[in-house]
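> Just a sequence and a predicted model for now, questions to come.
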Amino acid sequence: MTAKVTMAMFGSSLVSAYWNGAATYYRGMIRALNECGFDVTFYEPDAFERQQHRDMADPPWAKVVVYPATQQGLHAALEQAREADIIVKASGVGVFDEELEAEVPRLRRASNLTVFWDVDAPATLQRMRADSADPFHSQVRNYDLVLTYGGGPPVVQAYVNFGARRCVPIYNALDPTTHHPVPAESRFSGALGFLGNRLPDREARVHEFFLKPASLLPQQTFLMGGSGWESNVALTPNINYVGHVYTRDHNAFNCSTLAVLNINRDSMAQVGYSPPTRVFEAAGAGACLVCDAWEGLEQFLEPGKEVLRVANGEEVAAVLPQLTEQQARRIGERARRRLLNEHTYQHRAQQVSALLVEQLASRARPARYHEERHRAAL
């Protein structure tokens, strides 16, 4: 790529992981795309106290524009973004999502691309199935491309059925500059750690895969991080709840327990092929990962060798007493090597770069043809 490709991306937040599980994905993808020659401006609303809970300064590999969460602020940001080569609307911005879904395709020109980047495809598709009047039914076909951060063949087929021109999964991955092994810290010690915000379609699975084994193993210490679990949740005395864990502490959190538990949300577990950021954060730090079962897991980590797959809380409670520190270290190191070899954001960015550059070139050819015909007629 000889010249920088400009990208304007509307998402929840790049600089704050507060109530924002997509932050790791955004950061890894955009940093790697910058290294592939993309000049990215990330537009995020000043909402949900995210700016008050920043966990990083504006990075050198992207420009961050924080716009007021108002109609005026939104339209000023859209106007600023209109000249970009690629204009991206990510799902789950949290403010004016419906308007952004409609307005971004209207910025389409003969030589640019508009992209819907779905960081929660199962939820978006579930929303569309449940409401035939959802405006996105008519808007999805106006995007040049749909990218998803998971979902595999079922999500691709569903998007095609809803009229998407093209849908390509771009899975979560590891950014080894951010998530890597560090010394253990006593404040995060325990047999099993779980990190995740309290969300309606995750809560039942947290009760099954984390709270139940904690109750079955009262002599073991369980570590729980994430927002929203401080009220109206019956935590047993052996659960150490540490609240919101800033990204600067994620490596220590993942390296300080014997094992780390991943719990997918209901929709992602049902669809499969949707490894969340926590899988790559934990395994990238060399943690022994205990993962709830979902289709497609072996595409990323080999069960029994690189990850311990469990079907319910009883299996979690059965695994922990038999797991030695040596076994845990060996599983974690195998997983880390697998991700470094096959599943980093550099791997993903090369895929995205090739896809977007090819799409841009195919759009530019007819545009140049019409321009040349127009000049010849003068």
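Arrived safely.
> From here on, just use CA atoms for contacts and neighbour counts.
Will do.
> What separation do you get for residue 239 and residue 230?
With distances taken as CA to CA, to the nearest Å, residue 239 is found 12 Å from residue 230.
> another one to put next to it:
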Amino acid sequence: MTKPLNIVFIGLTLSSSWGNGHATTFRSLLRGLNASHHSCLFLERDMPWYANARDMPHPDFCRLAYYDRPEQLAGEFAAEIRAADAVVIGSYVPDGVAVIDLVHALSPRCLCFYDIDTPVTLAKIERGDEEYIARRQFPLFDVYFSFSGGTVLTLLEERYGVRTARALYCSVDPDRYFPTGEAFEWDLGYLGTYSSDRQPVLERLLIEPARRLPHRRFVVAGPSYPDSIDWPANVVRIEHLPPEQHRSFYSRQRFTLNVTRADMVALGWSPSVRLFEAAACHAPIISDAWEGLDSLLPEGDALVIARRPEDVVTVLETLPEASRQSQAERAAKIVLASHTGEARGRELVQALSAARLPHAKRALSA
């Protein structure tokens, strides 16, 4: 049995799920680590956008502390960073390049990066955009945990100089995501913050089917959608849906739609947290297509892959109820076996233990 670890996370946000997928990803992972008796401190930049919309200001599965500027990490929190078994810095951390340099200068025992946005990160780097990590910083990390798997891991090591790249997909907490048994309210729904690169797919796979099926009911939940969007009359809009309402939302859909950002489709192997949450709630999934999806949730067995409005219309109008239920049950079985917070926590700890072994050997021989 692995001895309990002391891990410091520096991430975008844990306290607020407003307009981001990072909070729910970190919450599930840290709950899983807590269930295995690991101790975690999460350091979050105190930003007004999240401070005014916190739906988890006091988590019961880890310590949560806020800092106002990067320099505090090398001052107020320096001792805890140095003492930790591992420090994990996340993507999209404000002033991330400065944060990485400051933390690296403290010589933590094991320094890691958790990229919850890997395809977006690499696309930004190729454009010369170093918003939260610089190209020179990739080799600084003992382990680079990636939201994306597959060939992306080889790319990280061979092109960007990462020492060790490991897939660490998002995950779901089965104690919070499960079917509620509520009656269906919508035939097809979607949960996600507006993104300009996802919007054409949403238009193709939900809005256009809604126009063609005026007798069916649709719903889109998430913030930041522009007023210029022409929503059909049979599409309900929900501006923000806090995590505690997600399971009810999924349970009230005959089908739920999964839409993936363009950069993630391009690289593949990038399942979103919504994919796992919907499956855990036994909501049958209609998804856009990308490499690696079929290996996670087999097409026709655990979900439906749609490419055109006609594909969605056919599913909503003709798929037998037995097939709908069978796909939902199969997806739930796969996700609950391999994609929970506890499963992901074990993967993280195994990778950290392997990364720290060379350090331990050097210390013993010194």
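Noted; the coordinates are in hand. Keep in mind that this is a model prediction, so the values were computed, not measured.
> coming back round to it: ok, residue 239 and residue 230 of structure 1, which is more surrounded?
The neighbour comparison of residue 239 of structure 1 against residue 230 (other CA atoms under 10 Å) goes to residue 239, with 20 against 13.
> Isn't the more buried one up against residue 224?
Yes - contact status for residue 239 of structure 1 versus residue 224: in contact at 6.7 Å, counting by CA atoms under 8 Å.
> Residue 197 of structure 1 matches what in structure 2?
Matched by TM-score structural alignment, residue 197 of structure 1 corresponds to residue 193 in structure 2.
> dump the residue contacts of its match.
With contact set as CA atoms under 8 Å, 6 or more residues apart in numbering, residue 193 of structure 2 has these partners: 19, 20, 221, 222, 223, 224, 225.
> Might you report the residue contacts of the counterpart of residue 242 of structure 2 in structure 1?
Counting by TM-score structural alignment, residue 242 of structure 2 corresponds to residue 246 in structure 1. Residue 246 of structure 1 makes contact with 17, 18, 55, according to CA under 8 Å, 6+ apart.
> Count the neighbours of residue 102 of structure 1 for me.
Neighbour tally, residue 102 of structure 1, other CA under 10 Å: 18.
> just checking, what packs against the helix or strand hosting it?
Remark: residue 102 of structure 1 resides in helix 97-103, with elements defined by DSSP states H and E. Packing partners of helix 97-103 of structure 1 (3 or more CA pairs under 8 Å, 6 or more residues apart in numbering; DSSP states H and E): helix 136-139.
> Would you check the span in structure 2 matched by the helix it packs on?
Taking TM-score structural alignment, helix 136-139 of structure 1 hits residues 134-137 over in structure 2.
> what does that stretch contact?
Contacts for stretch 134-137 of structure 2 (CA under 8 Å, 6+ apart): 97, 100, 125, 160.
> For the second one, what is the corresponding residue in structure 1?
Taking TM-score structural alignment as the criterion, the aligned counterpart of residue 100 of structure 2 in structure 1 is residue 101.
> I'd assumed residue 154 was in contact with residue 167 of structure 2.
No - Residue 167 of structure 2 lies out of contact with residue 154 (CA under 8 Å); the separation is 10.8 Å.
> So for those two, which residue has more residues nearby?
Using other CA under 10 Å as the criterion, residue 167 of structure 2 and residue 154 rank with residue 167 on top: 22 against 15.
> can you tell me which residues contact the more buried one?
Residue 167 of structure 2 makes contacts with 145, 146, 147, 148, 149, 153, as judged by CA under 8 Å, 6+ apart.
> If you map those residues onto structure 1, which are still there?
Compared against structure 1 with both residues aligned by TM-score structural alignment, their matches' CA atoms under 8 Å, the contacts of residue 167 of structure 2 retain 145, 146, 147, 148, 149.
> returning to that earlier point: list the members of the contacts of residue 246 of structure 1 that persist in structure 2.
With both residues aligned by TM-score structural alignment, their matches' CA under 8 Å, the contacts of the contacts of residue 246 of structure 1 that structure 2 also has are 17, 18, 55.
> so what's the closest residue in space to the first one that isn't next to it in sequence up against?
In this case it means residue 17 of structure 1. Nearest residue to residue 17 of structure 1, sequence neighbours excluded (CA to CA, 6 or more residues apart in numbering): residue 23, at 5.3 Å. Each residue near residue 23 of structure 1 by CA under 8 Å, 6+ apart is listed here: 13, 14, 15, 16, 17.
> among these, which recur in structure 2?
Shared with structure 2, among the contacts of residue 23 of structure 1: 13, 14, 15, 16, 17 (both residues aligned by TM-score structural alignment, their matches' CA under 8 Å).
> for the last one, helix, strand, or coil?
Right, residue 17 of structure 1. Per DSSP: H, G, I helix; E, B strand; the rest coil, the local secondary structure of residue 17 of structure 1 is coil.
> any idea how far it is from residue 249 of structure 1?
From residue 17 of structure 1 to residue 249 of structure 1 the distance is 12 Å (CA to CA).
> And those two? Which one has more around it.
Higher neighbour count among residue 17 of structure 1 and residue 249: residue 17, with 22 against 11, using other CA under 10 Å.
> re the thing from before, residue 344 of structure 2: which of the contacts of residue 193 of structure 2 is nearest?
Nearest to residue 344 of structure 2, judged by CA to CA, of the contacts of residue 193 of structure 2 is residue 20 at 19.8 Å.
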